[in-house]
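Undergrad: sequence plus predicted model, see below.
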Amino acid sequence: MSGSFAVLGMHQQELEEVRGRTREFLAADRERFGWRPAVDSWLSRWDPDFSVRLSEAGLLGLTIPAKYGGRGSEHLHRYVVTEELLAQGAPVAAHWVADRQVAPTLLRFGTEEQKARLLPEIAGGRFYSAIGMSEHGAGSDLAAVRTKATRTDGGWVVNGTKVWTSGAHHAHMVVVLARTAPPDPAARHQGFSQFLVPTDAAGVDIGPIELLSGEHHFNEVVLNDVFVPDSGVLGEIGNGWFQVTAELSYERSGPERFLSTMPLLLAVVRWLNSHDPSPAVKAAIGELGARVISLRQLSAGVARALETGESPTNRAALVKDLGTKFERDSVDAVARLLDDIEAESGLPVPAEIAELLREARLHQALFTLRGGTNEVLRGVVARGLGLR
């Protein structure tokens, strides 16, 4: 990504300095350690050493206060760094969930002990977390979650199963949404709480959910009489739905919702720059670029809202809906474009681009599903507009 837009406002010079430092770090790190750009790198490229190096460069934990080991910067600073990491397909999966949504959730709802224990590790790129929300029969409809936490001496006993839990097989902790009060059909969003569950706790069983390619990013997490002490309660008992809703704004609105395929798009543009593309090819590239610019404006607007303490649930859902649809469409558009170029000019598709397209095809179906299906998110937006 290059340049800033008006939505970034008075931060522009400062943000461009952060962008420049990020680009310099990525160029040097890639040359030294040899990682290659990847589509969907925030899910598919797990590299703990890269996360530590990113932290040592001062580019991780940006929104975590300095007293907890972070940089004490703003959401827009993190936004710019995130853009560059995704555009270059850097191997960021190890720290992604912890930095993106666990850290801000801890800052808002966590106890002082939880903050002091976990935030320095997140800022250092040494702590990996997963999110336990979805379940069998309760994918995007989190109000249908059946995992249950029962009060006991000194804590809670948790039973249930979570699915599509990204990175749980590597994670130190899963943030689990569980029911702590009986369901009430008249108030489906009440009676939920969140728990910090260590993956090595007794009764936690993590099994792989593999893609057809054999890739392993997702997991089923079975919780069988898992004891969580009171110190493992995140926020307030019964406040889980409000906390999760706030948390999902971070998950749904970031640039990863429209930049997962950017390494592919940039590789195609760089290749075309060395040739003489037809007007039709230029128009197709221009259309994709225009959609990226629009999505970036929407997404950066949510980042600014988060900066001021707002909870932009509806706007975040809109970014996720439009952004992931663009990601899905961009794969088809590039495939058609490459076919047309090969037919018109006989130019063979470079191996790098062919591999990125293969990765994009493999992940294409995931884009509009994860983080809440787009169909469900349209219902969220409709309710926010008073239409439902």
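TA: Cool, got the structure. Numbering: from 1, shown residues only.
Undergrad: please count neighbours and contacts with C-alpha atoms only from this point.
TA: Noted.
Undergrad: so Gln194 belongs to a strand, correct?
TA: Yes: per DSSP: H, G, I helix; E, B strand; the rest coil, Gln194 lies within a strand segment.
Undergrad: contact partners for it?
TA: For Gln194, the contacting residues are Val175, Val176, Leu177, Ala178, Val233, Leu234, Gly235, Ile237, Gly240, by C-alpha atoms under 8 Å, 6 or more residues apart in numbering.
Undergrad: ok, structure two:
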Amino acid sequence: MQDFKFGPVQMPSGVDLLRQEIRAFIADEVAAGTFTPKRNSWSSFDADFSRKCGERGFIGMTWPKQYGGGEKTALERYVMTEEMLAGGAPVGAHWVADRQSGHQILRYGSERAKQTILPKITTGLCFFGIGMSEPDSGSDLAAVRTRAVKADGGWRIHGTKVWTSSAHRANYLIALVRTSAKEENRHAGLTQFIIDMAEPGVTVRPIYNLYGGHDFNEVVFDDYFVPDDMVVGEVDGGWKMVTGELAFERSGPDRFLSTYQLLAESIRVLGSEPDDRAANEIGRFVAHLAILRRMSTSVAGMLHRGQQPLVEAALVKDIGTTFEREIPEVFRHLIPTEPTMGSGDSYAELLGMTILRAPGFTIRGGTREILRGMIAKGLGLR
């Protein structure tokens, strides 16, 4: 049985100055009209903004300087992340590369991969997608069927990935692929590969949302060749690495700040004298937000110390995405507004697009059913 401990974290010195720097950067960009604060900003793709983030040293902040990084602490990077999200900055282009893919390459990649890819990520000019999900397998990553067969100097990959966000704009994917036949241990025989999307043998097909948006894709591999030095970690050792990667994906502030813009704007619309019901809901959401931030920063501290808080990260993601989904449901009853679709700045459009996207919050990064199974196992309940 595992004890859940979300201990306090002491932020490093200089964090307040970093906050001021990032807030000033965002304010200057908004004032210049380069972007309008976005709802769900970490899904908003803006290559030019990512380039500016790279110029300011806001990508790869914790990585070694020899690979273009800033050698900052994980907690300093956490502060940067929450300020970008709270400010509605369109960080989606570099998000996956900075949040998890770059960490995987830094920790498990070959020296050639580190030297050729990491510096491009830190400049804000190199974007990644996540090649995990597959057709008919849902959130069960152990059911991966995409197969890699050993070839001279590398591997040949055949198979399909699905729901791959921004694959049509990504330079690379890190794909989880089966390299050995299934055993009784379903987690054995899986390997991660770095996929160069510019090479032949990979086809990206769009999957359009109901409202016509193009975020997701199907990615098909047809005799795609990966050289040996683009294997991430040990062959057949991919399961341990992918679960560690998911700790980065599941525990950050993106798992409870996706609807922050709606929360803040709803409080503004309700005004300084909300009725009792509205005041109660505002207080509840603010209290929950404070607790989630405490839990999330605690996990960031664990990751900084080299730990793998998989169950704690799952708990943050489960509670955080439930929090995100609840915000539009509560405020649409408190504020008499007819939600509309569109990219404008009105409250009706903010509410409408948030309602539209909210069902996906508890699915992406692992469904709540999968996460609650992990949590129950950690508690010794199964």
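TA: All right, it came through fine. Just so it is clear, the model here is predicted, and its values are computed rather than measured.
Undergrad: quick one: TM-score?
TA: The TM-score (TM-score structural alignment, normalised by the length of structure 2) is 0.94; 372 aligned residues with a C-alpha RMSD of 1.7 Å.
Undergrad: make CSV from the contacts of Gln194 of structure 1 and add distance to Gly384 of structure 1, neighbour count and secondary structure to it.
TA: Output for the contacts of Gln194 of structure 1, formatted as CSV (distance: C-alpha to C-alpha, whole Å; neighbours: other C-alpha atoms under 10 Å; DSSP: H, G, I helix; E, B strand; the rest coil):
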residue, distance to Gly384 of structure 1, neighbour count, secondary structure
Val175, 26, 21, strand
Val176, 26, 26, strand
Leu177, 23, 27, strand
Ala178, 25, 26, strand
Val233, 29, 21, strand
Leu234, 26, 23, strand
Gly235, 25, 18, coil
Ile237, 25, 15, coil
Gly240, 20, 24, helix
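Undergrad: I'd guessed Asp223 of structure 2 sits against Arg156; true?
TA: Yes: Asp223 of structure 2 is in contact with Arg156 according to C-alpha atoms under 8 Å; the separation is 5.3 Å.
Undergrad: need the contacts of Gln194 of structure 1 in CSV (columns: distance to Thr368 of structure 1).
TA: Shown next, in CSV, are these (distance: C-alpha to C-alpha, whole Å):
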residue, distance to Thr368 of structure 1
Val175, 23
Val176, 23
Leu177, 22
Ala178, 25
Val233, 31
Leu234, 29
Gly235, 30
Ile237, 31
Gly240, 25
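Undergrad: among those residues, which two are most distant?
TA: Greatest spatial distance among these (C-alpha to C-alpha): Val175 and Ile237, at 14.0 Å.
Undergrad: picking that back up, for the contacts of Gln194 of structure 1, which one is nearest Leu264 of structure 1?
TA: Nearest to Leu264 of structure 1 among these is Val175, at 32.4 Å by C-alpha to C-alpha.
Undergrad: what does the closest one align to in structure 2?
TA: Matched across to structure 2, Val175 of structure 1 falls on Ile174, judged by TM-score structural alignment.
Undergrad: nearest residue to Arg112 of structure 2 other than its sequence neighbours?
TA: Using C-alpha to C-alpha, 6 or more residues apart in numbering and skipping the chain neighbours, the partner closest in space to Arg112 of structure 2 is Asp229 (7.1 Å).
Undergrad: shouldn't Val158 of structure 1 be within a helix?
TA: No: counting by three-state DSSP, Val158 of structure 1 falls outside a helix, being strand.
Undergrad: so what's the residue count around it?
TA: By other C-alpha atoms under 10 Å, 26 other residues sit near Val158 of structure 1.
Undergrad: surely it and Thr150 touch.
TA: Yes: if you go by C-alpha under 8 Å, Val158 of structure 1 and Thr150 touch, sitting 6.5 Å apart.
Undergrad: residues contacting the match of Val175 of structure 1?
TA: Ser101, Phe128, Gly129, Ile130, Gly131, Gln192, Phe193, Ile194, Ile195.
Undergrad: got TSV for these, with distance to Arg112 of structure 2 too?
TA: Converted to TSV, these look like this (distance: C-alpha to C-alpha, whole Å):
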residue	distance to Arg112 of structure 2
Ser101	15
Phe128	17
Gly129	20
Ile130	21
Gly131	21
Gln192	16
Phe193	14
Ile194	12
Ile195	14
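Undergrad: in those, find the pair that's most separated.
TA: Farthest pair in the contacts of Ile174 of structure 2, by C-alpha to C-alpha: Phe128 and Gln192, 13.9 Å.
Undergrad: for Leu85 of structure 1, see how far away the nearest residue to Ala168 of structure 1 once chain neighbours are set aside is.
TA: Leaving out its chain neighbours, the residue that sits closest to Ala168 of structure 1 by C-alpha to C-alpha, 6+ apart is Ala130, at 5.3 Å. Remark: distance between Ala130 of structure 1 and Leu85 of structure 1 (C-alpha to C-alpha, to the nearest Å) = 20 Å.
Undergrad: still on that earlier bit, what's the closest of the contacts of Ile174 of structure 2 to Arg19 of structure 2?
TA: Nearest to Arg19 of structure 2 among the contacts of Ile174 of structure 2: Ser101, at 24.9 Å, using C-alpha to C-alpha.
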